[in-house]
Each structure stands twice: as structure tokens, then as C-alpha cells.
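# Prediction below, plus the sequence it came from.
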Amino acid sequence: MVTRSRGARRVISSRSAPAALAAGLLAILVALPLGIGGTGDAQAIPARTADQLLIRYKQLGIDAEKTAESMHNAQIEYDKQRRLVVTSRRAAATAQRSLDQSQVQLDLYQGRVDSIVRASYRGARINGLYAVLVSDSPQSLLDQMSGLDMIARQAARDLTNLKQARKRAASAKVDAERAATTATEAVSRVERVRGNLQTKRANMQLQAIQIRAVYKSMTGKQLAELQGPKFTFDPRLVPRGTSLPLIAVQAALTRIGDPYVWGATGPNSFDCSGLMVWAYKQAGKTLPRSSEAQLASGRAIDRNNLEPGDLIIYYPGATHVGMYVGDGYVIHASTFGVPVKVVPIDEAGPYNAARRY
């Protein structure tokens, strides 16, 4: 159950205001267009006042996190397609070897059958009547008949084997062609996904440059408001135990104060899903890399039944994630300029769903 206790308290953080930057530079920074891949919400707000600049910065951060998580999804798909390429190429090589072996057997049986046909064409006598005519004694007749019977049985086996070899060769040829086509298509897919991934990485770099520029233009008051209230969480509220979720929570709490960095998975900087991956890695469990993939995995948990270690997914598009630590609080890496921190569940964003691993 999600509960509140006196173990967590709210303390407003304060920061001294840095020296103000030149007015001309600030005007240029606030006039920057919204980052590529953004929602466009911040663009509708002319960032001319200090409050508007802060609003715009927060929206830029949300948009950048969407791009970052989308980039992680593209990386997951790229890795998946690369594995398919390897698997497909191996299957194609195996199918080709099978075809080659079938062709060798086909040639062997075809040669045996052809030799019998050629012998008959040249007038060789291999039937029972011929054995009776040429035999000069009962024993000779038995020997002749036995030999002819063996030849006939071998010829029948060769014909049967030839038919089977032809069937196997035809099937192997179809398999080899299908496997080769699959491998070719897999290569094409992975190239397309790689192009998409490279585009997202480029967009992320552009957004990061813009966000850092706007961040540097903000005053101490704006930075303090950006970081928001500071909530202290007593780690003793986390139940004792050696289960994977509890180990993950304990690991995550050691990273409070570490900086937010897009694409980082620790050990000293994180993005939102990267913090979840790192924390569970300390418990020996591998989590999917993106918040969307983390939503798609694990077991769905009702909000009223949250336990420490559960992942809470935020926003309709599952673009942010935090870890429930107990007492109604979640630890998360929120945005550039705001370190890893513990906040009330709803302070981390619009609640979407929860997953247990």
C-alpha cells in the first residue's frame, strides 16, 4: 500500500543567483526555436520574461526526454534487427550446406542408376531367362540367379534413393532460397533502423545543445525553481531484505544527487530509464533500456498495491520512469540541471502505470 509517514519531509532548497549574463546573449537564447522532435507546446509561448523562460526550459526538457527515450527504443530495435541478421545468415549458410549435401547424394544415386541403364542399352543380360539359358548346371543357375537378384535389389534401392534424394534436394533448394531472401531482407531492415537511430541521435544532440544554452542563461532564482523542493527520504523506511527489488531500491538511493545526462546508465550520471537499468543491474537483473520497453515488460501493478522496487511509468507516451521507494515516494532522474532525487509520486509527472520485476 502507498502510505505517508513522518520519515519524509519537505525542505525548500536555495541557490545563490549567479551573475547575470549580457542582455543581448539572453535575447538570442530565449529566441531559439523548439528542439527537433518537440511537441511544439513551448514554441507557442514567447520566452521573454523570466517565468516564460523557465516554462519553456521545462518543456524543452520534456521534449528532449521524449527524444532520448525514442532513441533508446530505436537502439533496442536496431540490436534486435542485428541479431536477426546474424540468425538469418546462419540459417542461410546451413540451408546451403544441406543443399550441397543433397546434391552430392543425388549425383551418386543418379550415377548408379545411369550405369544400369547404359549396361542394358549395350545389351547386358540381367534377367532370369538369360540365367537359365547360359547356365550349364543347377549350381551355376543358382549362382546366376542369386547374382541377378542382388543386382535387381541394388538397382531398386538406387532408384528409391534417387527419388528421395531428388525430393530432399528440391526441398533444400527452397529452404536455401527462402533463407537467403530472409537474410537479405533482414539486412535491409537493419540498415533502415540504423538510419532512424542516427537521425534520433542527431536530433538529441541538437536539443541538448539548445537546452544547455538556455540553462546557462537562467538566473539563480530560476534554477532554484527548476530544481524545485528538496524532499529528504529516510532509507530506513525501506524494508530490510535481499530480494531483487529491495537491492535495486537500496542501490538507487545511493545515487541521489548524481547529475542527469541523456543516454547515461551510470555509475555517476543517469537518464530516467538508465537509472532503473543501473539499479536493477546491481541486483543481477537486466531491464529493458527504455521507459516504453520497461512498461511493456514486468508485471502490471495497481497503484494501491505498490511496493519498493516497482517501476512507475509517467506520461501517456511512457516517456519517463521512476522507482517507488516506499512511503508514497519515488526516486527518479528528471531532466538536465536537476540531479537524481526523491519526490512524491505525482511530483515526477502524470502517472501512467506501474510494473513489478
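Structure's in. What do you need? A quick note: this is a predicted structure, and the numbers were derived from the prediction, not measured.
# make it CA atoms for all contacts and neighbour counts henceforth
Will do.
# all helices for the stretch 201-350 of the chain, in order.
Secondary structure of the stretch 201-350 of the chain (DSSP state H, counting those that start in this stretch): helices at 220-227, 244-253, 272-281, 291-296.
# and if you look at the stretch 1-150 of the chain?
Going by DSSP H, counting those that start in this stretch, the stretch 1-150 of the chain shows helices at 23-30, 50-121, 128-134, 138-217.
# before we move on, back to that, so which of the helices of the stretch 201-350 of the chain gets nearest residue 145?
Residue 145 sits nearest to helix 291-296 of all the helices of the stretch 201-350 of the chain, at 74.8 Å, using CA to CA.
# Quick one: distance of the closest one to the chain centre.
Here helix 291-296 is found 10 Å from its chain centre; the criterion is CA atoms, centre = their mean, to the nearest Å.
# buried stuff in that helix?
Buried residues in helix 291-296, counting neighbours by 16 or more other CA atoms under 10 Å, are found at 291-295.
# now do stretch 158-175
Buried residues in stretch 158-175 (16+ other CA under 10 Å): 158-159, 161-162, 164-166, 168-169, 171-173, 175.
# And the buried residues of helix 291-296, which is closest to residue 354?
residue 295 (7.5 Å).
# Determine the number of other residues adjacent to residue 55.
The number of residues packed near residue 55 is 17, by other CA atoms under 10 Å.
# just to revisit the earlier point, ok, which of the helices of the stretch 201-350 of the chain comes nearest residue 79?
Between the helices of the stretch 201-350 of the chain, helix 291-296 lies closest to residue 79; by CA to CA that is 13.6 Å.
# helices and strands around that closest one, which ones?
Judged by 3 or more CA pairs under 8 Å, 6 or more residues apart in numbering; DSSP states H and E, helix 291-296 is in contact with helix 50-121, strand 351-356.
# alright, now check it against this:
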Amino acid sequence: MGRGKRGLLAAAVTVVCAVTVLAVPGTAFASVPAAPAEPSPRTTPRTPAPATPAPAPVPDRELEKVRAELDSLYHDAAVATDAYNAAEEKVRKQSAQLAALHKRTDAARQELADLKNQAGAAARAQYRDNGLPPMARFLLTDNPERFADGAGTLLNGARATKKLIAETDRLERELQRDTDDAAARWKKLERDRKDKAAAQKTVRERIKDAEKLESRLQKQEMERLAELERRAAHRAQTAWLDSGVLKKARDSASAGGARAVAFATAQLGKPYVWGAEGPDSFDCSGLTSQAWADAGTVIPRTSQEQWKHLRHVDVTKMRPGDLVIYFADATHVGMYVGDGKIIHAPRPGRTVTVTGAGTMPILGVVRPDA
């Protein structure tokens, strides 16, 4: 600090002290020369650090692009999830069929071995009879009674031998057919396992890409993104309801539909996990298939197969328990619960929830208990 500034500060301190003395009653006045004083280090002014400028907020139009990209990534993950579930179902069926084939071929091999043992026993008996076949011994007999007994024995033996040969041939053909079938099914099982692994890899990659995209957003931007999503869903649901689509819809469910809705309702809040069928987590078709299984009706595992094999009903006539299939490729499904709403497992990072049935593009409606 320069001398001029120190002098001014000293003079100011002197004035303050003098005023204080004068202000206290009973204090004698005396002229005291002011001594120059150095300022306290506490009073030394400090230059504030420059504030870090806040990042510029992302415009809504840019967040809309992010939302569209996220929707695309999660849709790709849903497509791969359906492919994974389909391959998993095929692997399960192929494995069960192979196990049944192996069990059947093992039984056939045992039966074939028993037949060959019987044939061997017959050959050994012939050897014990001096190597003469039954026909020769029958023709050489000179006893009428033995002739009659021999004729019956010969006929029965011939029938037994013929049956033994026919049964052996049949078993050998069946065994060969089952062995070939098992080999073909094994090859198909290996293809299904590769398809399942490829789909699994795609699901993980798409989800990872989506999570990476979301991680670049600030907390406020994530909140705004969620608000944009809510607004878009509200607009879509309002437009769908305004179309009058629910004028003929029924809010009364069948007995099976009521049980399926009750099951789905009990899962609210559980996390979405791709490929999951409960009890602690679900994907979209895992939830609907398990809900109807609980109601006593077995339906296909994937949303695409549900759309393909279950009876279609007009969306205006849907009732609680019906399944609403979404997107042109049938890659999402929810369960209609009445009042224009569905219960569904939305996507990774979300939980089983209730939402408007018209918040996503509807492909159609199917009824498991038609």
C-alpha cells in the first residue's frame, strides 16, 4: 500500500477514535497527537475470484433431438429384446425336444438289445438241438401225437420269429430316424443360441449408447427432457381420446381378464429388465405373458408373436385384459386396464407403470381369451 493511502487511512482512524472519546460521558478531553497506524491484515481488501460461468442451457429444440435419438435407441433395444426372447423360447423348446428324443432313443436301444438277445437265445436253442431247424425236426417225426404238437409249436415259433424280425427292423428304422432328427435339432439349437447371443449383444450396445447420451445432460436438462416427454405423451393421449375411440370400449373384463389385470397391477413399481419374466422384474411381453399365465391362459412370449397368433379385436371394442400392441413392427405391448389406460413395462431405467393407452403409436389390440 502507498504512503498516501496509509496517511489517509491513519487520519480516518484518528477521526473515528476522537469521535468515540467525545461520545463517552465523563471522559476528559485532551489533545492527543495521532500516531500513524498500519491497517490490520483483516481489513486488507481481497480481489474476489472470477466466477465460473454457468453453461448455456440447451435449447428445447436440441433436447427434442436428444429425446428422438433416445427413443430410437430404446426402440432398437426393444427390437433386439424381442429377437432375444424369441431365440430363448426356441432354445428352450429345442432343448426339451432333444431331451425327449434322447430318452426315446435310449429306450429304443434297450428294447433292440432285448430283441437281439431273444434272437440269440433262439439260435442257441437250435444249436442245442443238434443244429436241426424246427422244420426239419417236424418232418422227421414218426409219432402222430408229436406230429400234431410239433405242427402247433412250429406255427407259433414261425410267428414269433417273424414278429421278432419285424419288431427289430421297426426299432432300427425308428432309432435311425430319431438319431437323424436329433442331429438336425442340435444344429438348429446351435443356430438359435447364436441368434440369442447376437440379439443379447445388440440390446446391451443400444442401452449403453442411450445411457451414454443421457449422461451428457445436466440435472436440469434431464428434468426438462422428462417434462418434454410428459408433454408429448399428454398431447398424444389427448388427441387419441378426442378421436372418440373409447365410446364403444368396455370397462368390464372377462373373468380371465380380471385376473390378468390384477396380476399386472400387483407388479407396479418393479423394474424393467430386458428378457425378464418376473417375479422381481419384467420386460413388456414378459409382464403380459406372465399375467395371462397367472389367469390360466398360456400365450406367446414375445409381443410380435402375441400380435401374430392372438385374436385381433377392434380398438374401439377393447376391454380390460386385452393387449395393446405398439409400433409398426409390434415391438411393444401393454395391458389395457380400462379408462383409456394401460399397465406396461416401458424400457430400461423405468418401472412397471400406468400410462395412457394412446401415448404411443397403436398397431392394434389382441384378446388372449377370445
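That came in fine, so what should we check first? On a predicted model such as this, the values are computed, not experimentally measured, just so you know.
# Looking at the second structure, name the residue matched to residue 109 of the first structure.
In the second structure, the residue matched to residue 109 of the first structure (TM-score structural alignment) is residue 122.
# Number of residues surrounding that match?
14.
# Who are the contact partners of it?
Contact partners of residue 122 of the second structure, counting by CA atoms under 8 Å, 6 or more residues apart in numbering, are absent.
# And residue 107 of the second structure, what's its match in the first structure?
Counting by TM-score structural alignment, residue 107 of the second structure lines up with residue 94 in the first structure.
# Name all residues that make contact with residue 241 of the first structure.
residue 247.
# right, I mislabeled it, should have said residue 87 of the first structure
By CA under 8 Å, 6+ apart, residue 87 of the first structure has no neighbours at all.
# Would you mind measuring from it to residue 166 of the first structure?
The gap separating residue 87 of the first structure from residue 166 of the first structure is 27 Å, by CA to CA, to the nearest Å.
# for residue 143 of the first structure, same thing?
34 Å.
# ditto for residue 277 of the first structure
Distance from residue 277 of the first structure to residue 166 of the first structure, by CA to CA: 53 Å.
# which residue in the first structure lines up with residue 258 of the second structure?
In the first structure, the residue paired with residue 258 of the second structure according to TM-score structural alignment is residue 246.
# That match and residue 239 touch, don't they?
Yes. Counting by CA atoms under 8 Å, residue 246 of the first structure does reach residue 239; the two are 7.4 Å apart.
# what sits in contact with each of those two?
Counting by CA under 8 Å, 6+ apart, nothing touches both residue 246 of the first structure and residue 239.
# More neighbours: which of those two?
The neighbour comparison of residue 246 of the first structure against residue 239 (other CA under 10 Å) goes to residue 246, with 22 against 14.
# And for the more buried one, nearest residue in space, chain neighbours not counted?
Among residues not flanking residue 246 of the first structure along the chain, residue 309 sits closest, at 5.9 Å (CA to CA, 6 or more residues apart in numbering).
# Count the neighbours of that neighbour for me.
With other CA under 10 Å as criterion, residue 309 of the first structure counts 29.
# residues contacting the counterpart of it in the second structure?
Using TM-score structural alignment as the criterion, residue 309 of the first structure maps onto residue 321 of the second structure. Applying CA under 8 Å, 6+ apart to residue 321 of the second structure gives the contacts 253-254, 256-258, 260-261, 335-337, 367.
# Which member of the residues you listed is positioned nearest residue 71 of the second structure?
residue 335 (20.8 Å).
# so that closest one makes contact with residue 352?
No. Look at residue 335 of the second structure against residue 352 with CA under 8 Å: they stay out of range, at 11.2 Å.
# Who has more neighbours out of those two?
Taking neighbours as other CA under 10 Å, residue 335 of the second structure and residue 352 compare with residue 335 leading, 31 against 24.
# hang on, residue 236 of the second structure packs against residue 357?
No. The pair formed by residue 236 of the second structure and residue 357 falls short of the contact definition of CA under 8 Å, at 9.5 Å.
# what about those two, which has more around it?
Each of residue 236 of the second structure and residue 357 has its neighbours counted (other CA under 10 Å); residue 357 has more, 27 against 18.
# Identify the residue of the first structure aligned to the more buried one.
Checking TM-score structural alignment: residue 357 of the second structure goes with residue 345.
# which residues sit in contact with its match?
So residue 345 of the first structure contacts 324, 328-330, 351 (CA under 8 Å, 6+ apart).
# Next one: residue 152 of the first structure relative to residue 87 of the first structure, how far apart?
Distance from residue 152 of the first structure to residue 87 of the first structure, by CA to CA: 46 Å.
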